[in-house]
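>>> model the following, please.
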Amino acid sequence: MIRSLAMMTYLNIRFAHEVDPFSRAVSYYVFYGDGREEFATSVTILAAGTVLMLVGMWTVGIRFGGAATTLFGVWCTSLSLCAIFPTDNGKTITSTSGLIHQVAGASLFVSLPLAGVALAKRLAGDERWARTARVVRRMAMVTMGLAAAYLATRLPDLFPSLAVPGVLDGRGISGLVQRALFGLEMLMLMALSVRLLRVAVGTARERREPARVEAT
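All right, here's what the predicted structure looks like:
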């Protein structure tokens, strides 16, 4: 996940002049230089990292339930689709690839915060994860707010016939809102990953202690 964040940061810096970070989505990096490869690799690594994190949590005894499992599945699938199908290089959808990318993009921004809320409910009952559960839930709630804000900034592009007053036209900051949203989602996953590492290390130590006692 750290590598995914590093690669996305690289894209933001490398193509800052080609892709306005305030008004254009991260998907447009695919049209410049090595952006397509870097973008696809970044989101693929993020999807794989999420799966590995979930497997690790399962190993230490966390059971996700149907809702969280489904929503994390949607998140990982949507990331994979965004990597495979690039968006259209324009404000409107003109190709099947662009349509798939837009639907997958909308799905991943909604699915992860909902997955976070569902998972937080499960984690709250485990004292090892209770604090992390509260942090994840708060992050998820803020992320849902950012997702709604991002959708609002995209309405004029998605529905060109919709009359949006100039003062409410948020397209000039849509890229910034999307980056804040995506960044917070990555932080939420990192919070879970860091806690998983600590729990796994603690569990391993607990298992070694009885063996040491028996050996003495």
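>>> going forward, measure contacts and count neighbours with C-alpha atoms only.
Fine.
>>> how about the spatially most central residue of the chain, what does it touch?
Computing the C-alpha centroid of the chain and ranking residues by CA atoms, centre = their mean puts E185 first, at 4.2 Å. With contact taken as CA atoms under 8 Å, 6 or more residues apart in numbering, E185 is in contact with 112-113, 139-140, 143.
>>> what ranges do the helices span in this structure?
Per DSSP state H, the chain has helices spanning 2-14, 35-59, 65-84, 96-123, 130-158, 174-215. These are given in chain order.
>>> surely T50 touches M190?
No - using CA atoms under 8 Å, T50 is not in contact with M190, being 9.5 Å away.
>>> comparing the two, which residue is more hemmed in?
Relative neighbour count places T50 above the other of T50 and M190, with 22 against 17, counting by other CA atoms under 10 Å.
>>> please report how far that one lies from L79.
Separation of T50 from L79 (CA to CA, to the nearest Å) stands at 10 Å.
>>> out of the helices of the chain, nearest to Y28?
Taking CA to CA, helix 35-59 is the member of the helices of the chain nearest to Y28, at 8.4 Å.
>>> please give the structure of this sequence too, so both can be compared:
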Amino acid sequence: MIAEEQPVPTSAIPRTAVSPVHGRLALVGIGVAVVIAADLHLRLSTQVSPVWQTLSEYVYGRLGDRSAAPLFGTMCLALALGSLALLAGLVRARRSPAVVVLLGVWCAGLTVCATVPVDPDGQARTFDGQLHNVAALTAFLALPTAALLLTRRGQLTCPWEQRRTAIRCLALGSFASVAVVLGGFVLTLLTDPTQQEVTLGLFERLLFTVDLALLLTMVRPLLAVSRKA
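Predicted structure coming up:
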């Protein structure tokens, strides 16, 4: 007599990580960027105000007899490479092409910020400086947009679905921070820069922190096990 097969419980379905190699590479890149950012804040605290001056202005700091520009560039490139690893993981997981393109825009924007310096505070605006600003703004808009598209409803088997609420809340927080920074920047352009009323540096650092948290939340499913569809 042939024994009747019993249905396999859902909990017994094999689970697999989405793309652990890409996840680990992403964490390394993001981690290096965080360490360098902390180092710049600590060692240049007397030269660059974390309240009034933006992160990009660390390129004009001095570390002894050396410029801090290479260190700032390394920070941006490390974050770009970590994000590129996340992008590769998304491609492997066959996520929406729009998400991949937007994350690519984020990586490209970081690369431009690493290689093209912002204009010095109080000096005439140049093409390079404006290119830096446009690249930064584009990148800061592309990342949360990618996060929102990644977590659209109706994708129950999507590994990012379990973190949908956290990712979307961080994305909205990123948009809000961008709005404040952009509004403050426009206000500074229209008024006397010496009478700056919006703490651009503080809000940009808030934006940077939110985006780091957003990236880490997006990376987590690459490492975590998820039920095969």
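>>> quick revisit: the residue nearest to the centre of structure 1 -> structure 2?
For E185 of structure 1, the aligned residue in structure 2 is D211 (criterion: TM-score structural alignment).
>>> please apply the same query to A147 of structure 1.
In structure 2, the residue paired with A147 of structure 1 according to TM-score structural alignment is V178.
>>> and its match, how close does it get to P70 of structure 2?
As judged by CA to CA, V178 of structure 2 and P70 of structure 2 stand 26 Å apart.
>>> swap in V28 of structure 2?
V28 of structure 2 sits 19 Å away from P70 of structure 2 when distances are taken as CA to CA.
>>> and P193 of structure 2, by the same measure?
According to CA to CA, P193 of structure 2 and P70 of structure 2 sit 27 Å apart.
>>> about what we covered before: farthest pair in the contacts of E185 of structure 1?
The span of the contacts of E185 of structure 1, defined through CA to CA, is set by L112 and M139 at 10.6 Å.
>>> higher neighbour count, these two?
Regarding L112 of structure 1 and M139, a neighbour count based on other CA under 10 Å identifies L112 as having more, with 25 against 20.
>>> the more buried one matches what in structure 2?
Structural alignment places L112 of structure 1 opposite L143 in structure 2 (criterion: TM-score structural alignment).
>>> so who does its match touch?
L143 of structure 2 sits next to 102-103, 106, 171, 211 when contact means CA under 8 Å, 6+ apart.
>>> now the buried members of the residues you listed.
Buried residues within these, defined by neighbour count using 16 or more other CA atoms under 10 Å: 102-103, 106, 171, 211.
>>> make a markdown table out of the residues you listed and add distance to E197 of structure 2.
Conversion of the buried ones among the contacts of L143 of structure 2 to a markdown table gives the following (distance: CA to CA, whole Å):
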| residue | distance to E197 of structure 2 |
| --- | --- |
| L102 | 32 |
| L103 | 33 |
| W106 | 29 |
| A171 | 26 |
| D211 | 24 |
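>>> looking at the residues you listed, which one is closest to P50 of structure 2?
Proximity of these to P50 of structure 2 was ranked by CA to CA; the top entry is D211 with 17.3 Å.
>>> what does P156 of structure 1 align to in structure 2?
P156 of structure 1 maps onto L187 in structure 2 when the alignment is built from TM-score structural alignment.
>>> equivalent analysis for F64 of structure 1, please.
Matched across to structure 2, F64 of structure 1 falls on S96, judged by TM-score structural alignment.
>>> and that match, how far is that from C158 of structure 2?
According to CA to CA, S96 of structure 2 and C158 of structure 2 sit 11 Å apart.
>>> ok, those two, which is more surrounded?
Between S96 of structure 2 and C158, counted using other CA under 10 Å, the more crowded position is C158 (21 against 13).
>>> report the contact partners of that one.
Going by CA under 8 Å, 6+ apart, C158 of structure 2 touches no other residue.
>>> what's the answer for L79 of structure 2, then?
29-30, 32-33, 110.
>>> under the alignment, what does it map to in structure 1?
Taking TM-score structural alignment for the superposition, L79 of structure 2 sits opposite L46 in structure 1.
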